[in-house]
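Asks: Here is the input, now give the coordinates:
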Amino acid sequence: MSLFLEFSLVGLASGGIYVLAALSFVIVFKATNVFNFATGEMMMLGAYLFLLFDIQLGLGWGAGLLAALVGSALLAIIAERIVLRPLIGRPHIVLVMVTFGLASVFRGFAGLIWGPNVRQLTELLPRTPLFLGNILIPGKLAWGFLAAGLISGAFIVYYRFSRAGTAIRATSTDQVTAESLGINIRMVFAMSWGFAGVLAAASGIIAGSVNGVTPQLGLVALNVLAVVMLAGMTSVGGVVVAGLFIGWVETIVGAYLGAAWQSFIPYLIVLLVMIVKPTGLFGEQRVERI
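Replies: Predicted structure coming up:
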């Protein structure tokens, strides 16, 4: 029983990182109706920017962390402004394919600059394991979960109670009405991408601090995709529950059934849920008039 509890806590801790990246997915989709398949690569670039500013440029971890988050937000805003904004009004599939293209560009750029090998980041997270009775949780994973939880909680509170969050929610509900009420829709689009860049970079830095960073770090987003689909692509609060659940399922299945099962069981669960509830567990039913 203690082994099951240990695996469960490790899985929940892993799910915390998924929550951050899933919030990056959801905030862009809510504001712009664009499903951003470049989220994983935004995670990866955030980790590399931290490596650049902290170690390669010698700014130190504090200034390096701040510079990486700001740089990630600016890169996301630039991508929205130059690549995606000119495509407003085009079919959604066009925008989706453009985000696929962005992901490939980001991955290729990282490979050219930093190479394919694993790079280790500054150890922001303590290695000392956490003991809960007889249960051991790796220190980096435990502190990574705490950091991800604090960032996710702060963002959700800001999203719920700030004027910026209100503008994003209004735009998500009805862009025409929001604009008629004086909300700058284009500013909301840029702001949502900026938030997405920060959230993705934070999750990438935490993941990179645990396992190192390579250009393939963005593949973590494949697991995050299961989180977003399970929660429903419009639910900010729902991704918290779904992220923790997917992290737990992956770890339990991997521990007891092996890695071969671990790679597809979360998607099987998502598939079964969406057959019954296509909008996900917490998603909104949207009606579009044409």
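Asks: switch to C-alpha atoms for all contacts and neighbour counts from now on
Replies: Noted.
Asks: Please, where are all the helices along the stretch 51-200 of the chain?
Replies: When secondary structure is read from DSSP state H, counting those that start in this stretch, the stretch 51-200 of the chain shows helices at 61-79, 92-114, 139-161, 163-173, 175-180, 185-211.
Asks: gap between residue 104 and residue 218?
Replies: 10 Å (Cα to Cα, to the nearest Å).
Asks: Between those two, which is the more surrounded one?
Replies: residue 218 (23 against 14; other Cα atoms under 10 Å).
Asks: Nearest to residue 254, out of the helices of the stretch 51-200 of the chain?
Replies: helix 139-161 (16.8 Å; Cα to Cα).
Asks: Against which helices or strands is the closest one packed?
Replies: If contacts are counted by 3 or more Cα pairs under 8 Å, 6 or more residues apart in numbering; DSSP states H and E, helix 139-161 sits against helix 2-32, helix 163-173, helix 185-211.
Asks: Now render the ones you listed as a markdown table, adding mean neighbour count and distance to residue 72.
Replies: Output for the helices and strands packed on helix 139-161, formatted as a markdown table (neighbours: other Cα atoms under 10 Å; distance: least, Cα to Cα, whole Å):
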| stretch | mean neighbour count | distance to residue 72 |
| --- | --- | --- |
| helix 2-32 | 25 | 12 |
| helix 163-173 | 19 | 19 |
| helix 185-211 | 25 | 5 |
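Asks: As JSON lines, those with distance to residue 55 would be great.
Replies: Output for the helices and strands packed on helix 139-161, formatted as JSON lines (distance: least, Cα to Cα, whole Å):
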{"stretch": "helix 2-32", "distance to residue 55": "23"}
{"stretch": "helix 163-173", "distance to residue 55": "34"}
{"stretch": "helix 185-211", "distance to residue 55": "13"}
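Asks: Those helices: which one's closest to residue 222?
Replies: helix 2-32 (10.1 Å).
Asks: what distance separates the closest one from the centre of its chain?
Replies: Relative to the centre of its chain, helix 2-32 is centred 9 Å away, using Cα atoms, centre = their mean, to the nearest Å.
Asks: Against which helices or strands is that helix packed?
Replies: helix 39-51, strand 135-137, helix 139-161, helix 163-173, helix 185-211, helix 221-231, helix 238-256.
Asks: So which residues make contact with the fourth one?
Replies: What it means is helix 163-173. 30-33, 158-160, 177-179, 183, 185, 188, 192 (Cα atoms under 8 Å, 6 or more residues apart in numbering).
Asks: One more sequence to fold, the one below, so I can look at both together:
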Amino acid sequence: MGFFLETLFGGLMVGMLYSLVALGFVLIFKASGVFNFAQGAMVLFAALAMARFSEWIPAWTGVQSKLVANVAAFLIAGAIMFVVAWVVERLVLRHLVNQEGATLLMATLGIAYFLEGMGQTLFGNSIYKIDVGMPKDPVMAFESTFQGGILINQEDLIAALIAAALVALLSLFFQKTSTGRALRAVADDHQAAQSIGIPLGRIWVIVWCVAGVVALVAGMIWGSKLGVQFSLSTVALRALPVVILGGLTSVPGAIIGGLIIGVGEKLSEVYIGPHVGGGIEIWFAYVLALLFLLVRPQGLFGEKIIDRV
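Replies: Coordinates of the predicted model:
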């Protein structure tokens, strides 16, 4: 029982990190109705900015405190992501209002390549580290309850708690604030939202800023775990099955989808993998997403589209 719970907890913690990346996809889709292929590049760009500024600030200012340097780097990286959001709206999205979804999709692809190239130009292309002080040594818990206890990775636990807190705040933002309701209105119908006085440009800037902050937190966590390198942009591919499973329009769906996939990957690899040669964790999420596309393409919590003729 202890080993099962250990595997279950590991899956839940990884699932929360998947949910955090998937949340960026959901935010942009809810505001613009397009799948944002630039999300992975945003995670990479934000992580590069924080990693490099956490190195540069002590050299520039002489500050020796790692905490102060990390906080300052986080704030600067956040400001940079806000500037990126403003530039994207001003130079790209503003000129594509009411265009076809395919046009917006190609625009996000262009933004992705631009951010990857600009990140390399500004911050370099080496492997960098983000050290925010999260403990990396695992600990034993519930030793008095289960024989041998349960091994818990402290870094994964703290990262999962940070992701859960951010997801909860964004859920409240969408449900309880006037700006959140305006975002949902824009997602439903751009023209109708404009007709009742909702400023589309301002809403898109806000949602890209929020998505940028989400990308920064995701980049900080994944960069702390894996190191900041250009393969980090592919972490978004791990979140694709999550948004398919949970639904592209649902913030709770991103959470539930991430937890299901995280737990499913771990349990299938541990209990089924040894009997089939292993490797299930690599393809489990994509097979599950394919099954959902065949049976319920809108996902568990997505809105079912009904066309009336």
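Asks: still on that earlier bit, right, and the helices of the stretch 51-200 of the first structure - which one's nearest residue 238 of the first structure?
Replies: Here helix 139-161 is closest among these (Cα to Cα), at 11.1 Å.
Asks: Specify, as a residue range, where the closest one falls in the second structure.
Replies: Mapping helix 139-161 of the first structure onto the second structure (TM-score structural alignment) gives residues 154-176.
Asks: Now the matching stretch: buried residues?
Replies: Neighbour counts over stretch 154-176 of the second structure (16 or more other Cα atoms under 10 Å) mark 154-157, 159-160, 162-164, 166-167, 170, 174 as buried.
Asks: ok, now stretch 66-84 of the first structure?
Replies: Those would be 67-80, 84, for stretch 66-84 of the first structure by 16+ other Cα under 10 Å.
Asks: Run through the residues that contact the counterpart of residue 83 of the first structure in the second structure.
Replies: With TM-score structural alignment as the criterion, residue 83 of the first structure lines up with residue 92 in the second structure. Contacts for residue 92 of the second structure (Cα under 8 Å, 6+ apart) come out as residue 107.
Asks: cool, the one 10 residues further on as well?
Replies: With Cα under 8 Å, 6+ apart as the criterion, no residue contacts residue 102 of the second structure.
Asks: just residue 40 of the first structure next, same as before
Replies: 21, 103, 200, 217, 218, 219, 220, 221, 222.
Asks: Residue 207 of the first structure too?
Replies: Per Cα under 8 Å, 6+ apart, neighbours of residue 207 of the first structure: 17, 144, 213.
Asks: Spit out the contact partners of the second one.
Replies: Taking Cα under 8 Å, 6+ apart as the definition of contact, the neighbours of residue 144 of the first structure are 13, 16, 17, 125, 206, 207, 210.
Asks: What is the aligned counterpart of residue 242 of the second structure in the first structure?
Replies: By TM-score structural alignment, residue 242 of the second structure lines up with residue 227.
Asks: And the furthest pair within the contacts of residue 144 of the first structure?
Replies: 16 and 125 (14.6 Å).
Asks: Tell me the secondary structure at residue 281 of the second structure.
Replies: Under DSSP: H, G, I helix; E, B strand; the rest coil, residue 281 of the second structure falls in the helix class.
Asks: who's in contact with the residue nearest to the spatial centre of the second structure?
Replies: In the second structure, the residue lying closest to the centroid (Cα atoms, centre = their mean) is residue 21, at 1.4 Å. If you count contacts by Cα under 8 Å, 6+ apart, residue 21 of the second structure has them with 39, 214, 215, 218, 235, 236, 239.
Asks: Residue 113 of the first structure: neighbour count?
Replies: Residue 113 of the first structure has 9 nearby residues by other Cα under 10 Å.
Asks: Kindly report the same for residue 285 of the first structure.
Replies: Residue 285 of the first structure, neighbours per other Cα under 10 Å, totals 12.
Asks: That one contacts residue 279, correct?
Replies: Yes - using Cα atoms under 8 Å, residue 285 of the first structure is in contact with residue 279, at 6.5 Å.
Asks: How about the contacts made by residue 273 of the second structure?
Replies: Applying Cα under 8 Å, 6+ apart, the residues near residue 273 of the second structure are 279, 280.
Asks: One more: residue 125 of the first structure?
Replies: Residue 125 of the first structure is in contact with 139, 140, 143, 144, 209, 210, counting by Cα under 8 Å, 6+ apart.
Asks: Quick one: which of those hold up in the second structure? List them.
Replies: Counting by both residues aligned by TM-score structural alignment, their matches' Cα atoms under 8 Å, the second structure reproduces these contacts from those: 139, 140, 143.
Asks: Out of these, which is nearest to residue 263 of the first structure?
Replies: Distances from residue 263 of the first structure to those, taken by Cα to Cα, are shortest for residue 140, at 23.0 Å.
Asks: Pull the contacting residues for the closest one.
Replies: 125, 126, 127, 128, 129, 209, 210 are the contacts of residue 140 of the first structure under Cα under 8 Å, 6+ apart.
Asks: ok, now with 6 Å
Replies: 125, 126, 127, 210 (Cα atoms under 6 Å, 6 or more residues apart in numbering).
Asks: and which of those is nearest residue 99 of the first structure?
Replies: For the contacts of residue 140 of the first structure, the nearest to residue 99 of the first structure is residue 210 (27.0 Å; Cα to Cα).
Asks: hmm, back to that, got CSV for the helices and strands packed on helix 2-32 of the first structure, with distance to residue 90 of the first structure too?
Replies: Shown next, in CSV, are these (distance: least, Cα to Cα, whole Å):
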stretch, distance to residue 90 of the first structure
helix 39-51, 21
strand 135-137, 48
helix 139-161, 28
helix 163-173, 18
helix 185-211, 16
helix 221-231, 23
helix 238-256, 28
